[in-house]
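> Any chance you could fold what I've pasted below:
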Amino acid sequence: MKFICAFFFFFVVSYGHAKQNSQKPYSSIYAFGDSYTDTGNFVAMLGSGPGIWINNLPYGETFFGYPTGRCSDGRLIIDFIAEEFGLPLVPPYQADHNRSFVQGANFAVAGATAINVEFFEQNNFVSFPLLRNSLNYQLQWFDEVKISLCNCTDECKGFFNTSLFTFGEFGANDYSFILQAGKSIEEVMNTYVPQVIQLISNAIEKVIGDGAITVAVAGQLPTGCVPLFLTLFASSNKLDYDPDTKCLKAYNDLATYHNLLLVKELGRLRGKYPHTNIMYTNYYDPVINIVKHPDHFDFISTPLQTCCGKDGPYNWNATEICGMPGVSACQTPSTYLHWDGVHLTEAAHRYISTTWLNGPHAIPPIKPQCN
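Just a heads-up that it's a prediction; the model follows:
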């Protein structure tokens, strides 16, 4: 699975008690996550050599007109959030360590895990070396940026209390690696989901200690609806599929369990840090709504199909993926939920971002609400 720009993403947010401009409540954005948030770190770390398919068209074709290292045809949710608040698109930290990150930095990397990458290598969960991109490394990169922005604890707290911190949906890559190594869903739920939630919680507490006031953390997508999972874990038993969505029930149950534990932990942190605004950003419900009712959102009537891919029941197979020679994208990506079999289209990101900025799929919404 080395070729796959890994799963997912996402996130923390921070803004201060001081009176702020109502048109621009955040002065900067600092983002952590995986491929759902990565704006170029994966490509910067690996270069543009053979096998880096996301560095080829049609990636980026819809908005930028060229590949940017984003795992989509265009903008990601983090881009729409930046645009909403009049901020520049959040630059990937690994692309240029020497630039100014006063208005934000993106530390997310495709394939990133919550659990340290060394764990997967030492326990033979993967058969190839991983990038040093897990959550612990992203927090180290943040500390490097922090040194360039502020000199002491009080100064940093004053700087970051007007920043928006975002954490993507950490956990999807962890679970994917472990499941592909042959572990059962029950073992993942009992052993690894609690570990992932604890690591996310630790990271939230770390940035709060650095001055974050508002923290928005993304849950899991319904991974049983992702063409990659539908192909790799296909079943001959019809009972394994939800009759309404045609998605794999067990993998959606895993995502739901992760989200329930995450919401519970965020509630605990709210009680521990009453001065913060800790948000839960929900991927699951908006995606499952599109799968169930694609016509309501102007998507095609077969929402599990991939726009950019080739062959297989979902227009996706592991040997001919988006970005490879001979693999083309659909003519209307704006009508598709899935871009490359793993990631979403710009159209899907745009819709989900509106539900996070204004509700109802962020609790509370990211965009400050008028009293």
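> C-alpha only now, for contacts and for neighbours.
OK.
> ok, how many other residues are close to residue 351?
For residue 351, the neighbour count with other Cα atoms under 10 Å is 16.
> element containing it?
Residue 351 is part of helix 346-358 when elements are defined by DSSP states H and E.
> Tell me which other helices or strands that helix touches.
helix 77-84, helix 284-292 (3 or more Cα pairs under 8 Å, 6 or more residues apart in numbering; DSSP states H and E).
> another one to check against the first:
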Amino acid sequence: MKATACLCLSVVFLVLGSLQAKAAVLPQDRSDAMYHSYKGGGMSIDGPSILLRKKIGNSVSVSANYYVDTISGASIDVLATASPYEEERTENSLGVDFLNDKTLMSVNYTTSSENDFEAESIHFGISQDFFGDLTTLTLGFSKGKDEVGKTGDETFLEEAERQNYRLGLTQIITKNMIVGLSFENIADQGYLNNPYRSVRYIDPTAAKGYQFETEVYPNTRRSNAAAVTANYYLPYRASVYAEAKLFSDSWGIDANTYKLGYIHTFGDDWIVELRARHYAQEKADFYQDLFSRSAEFNVRARDKEMSTFNNLSFGASVTYEFQFSAANFFKKSTINLDIDHVNYDYDNFRNVLLDAPVGEEPLYQYSANITRLYVSIFY
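Have a look, this model is predicted:
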């Protein structure tokens, strides 16, 4: 059971000029075909994605997306109690954008399906330009529902509901600089943990000195996030961008993310992006790597994503653009390659797959490679 998000290349400086003239515009007509791959931490995830987007007149744009994850292997906290596995997740989404003068409204419906997990969500958004199109205000709301099953146990069925509220403000400061502020509030309720994950507790009678039992999470969670972004266009057809984001939730997790990037064009056809990102978080209040006894607390977790950890990633993107004749139905096409390398370091999650005294196992760390190769056609 897994949730993923498709990350696409953002060429910031190419939109600065259009933002000044008319920020509220419909998305371009385009078709994308992508292959994505993630390898690291005992997991291999890959699959295709297809996106189609088309305007209807001057006020409406419709889109459809098909996305597949083929998952094999298992992360370390699953391998401690189970065998590697294979499964496939399929995601489908339909969207509509409606433009009225300086107001852009959108609605999107998404479904996701696995052998043990079903999810559906609906997203609403609206953006409005002010002050000569120099300021854009965006509002968003999402509501989703999950149905969680468990392979091998047909009687296991749990549900969760999720709500998300978003507020954003984008401001053009100068002809070369744009900044943005965003705020997000998320409310989750229901079954919020993974039925395959377990906590471990000390048991002197066990062969390894400890045993496992199922995690127990709270059935509610409130999360808040705030971010500030800045993009600056350089005079030699390049741009730099930066982002800082803070996150906190009712489970005691506090996190921050910092990102820095540089984009440069070469000739009329090539775009290169270099980026670095650092993420760090503090553990959930109910997380422990090792509990002193069975059912020590009413809520308890050992999922490594609930622990104290940080990751540092470095990435690069290369885009090559083909320009077609103005009389051609297809206006242009791009080939895009994104590669990211991520290093994860955990401060209080131990590698129990290695032999060591209980509670003294080496702290876990691993690296992952993320690749996205896609072709876009604009028409």
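> what TM-score do we get after superposing?
TM-score of the superposed chains, computed with TM-score structural alignment, normalised by the length of the first structure, equals 0.36; 214 aligned residues with a Cα RMSD of 6.6 Å.
> quick one on the thing from earlier: quick check: angle from the helix holding residue 351 of the first structure to helix 284-292?
140 degrees (axes from the mean of the first three to the mean of the last three Cα atoms, to 10 degrees).
> any idea which helix or strand comes after helix 346-358 of the first structure?
strand 362-363.
> Identify all contacting residues around that next one.
279-282, 355-356 (Cα atoms under 8 Å, 6 or more residues apart in numbering).
> Most neighbours out of those, which is it?
For these, the largest number of neighbours (other Cα under 10 Å) sits with residue 281, at 32 neighbours.
> so what's residue 346 of the second structure closest to, chain neighbours aside?
Distances taken as Cα to Cα, 6 or more residues apart in numbering put residue 309 closest to residue 346 of the second structure, at 4.3 Å, once the chain neighbours are dropped.
> My read is that the one you found contacts residue 344, right?
Yes - look at residue 309 of the second structure against residue 344 with Cα atoms under 8 Å: they come within range, at 7.3 Å.
> what about these two, which has more around it?
Higher neighbour count among residue 309 of the second structure and residue 344: residue 309, with 21 against 18, using other Cα under 10 Å.
> roughly how far apart are that one and residue 368 of the second structure?
Applying Cα to Cα, to the nearest Å, the value for residue 309 of the second structure to residue 368 of the second structure is 15 Å.
> Same check on residue 91 of the second structure?
For residue 91 of the second structure, the distance to residue 368 of the second structure - Cα to Cα - is 23 Å.
> Can you give me the buried ones in the longest helix belonging to the first structure?
In the first structure, assigned by DSSP state H, the helix with the most residues is helix 249-272. Across helix 249-272 of the first structure, burial judged by 16 or more other Cα atoms under 10 Å covers 249-259, 261-263, 266, 269.
> That one - contacts with which helices or strands?
helix 185-187, helix 193-209, strand 277-281.
> Determine which stretch of these is the most buried.
strand 277-281 (a mean of 26; mean count of other Cα atoms under 10 Å).
> elements contacting it?
Partner elements for strand 277-281 of the first structure (3+ Cα pairs under 8 Å, 6+ apart): strand 214-218, helix 249-272, strand 362-363.
> Columns distance to residue 120 of the first structure on top of the ones you listed, output as JSON lines?
Output for these, formatted as JSON lines (distance: least, Cα to Cα, whole Å):
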{"stretch": "strand 214-218", "distance to residue 120 of the first structure": "23"}
{"stretch": "helix 249-272", "distance to residue 120 of the first structure": "19"}
{"stretch": "strand 362-363", "distance to residue 120 of the first structure": "32"}
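> Sounds good, over and out.
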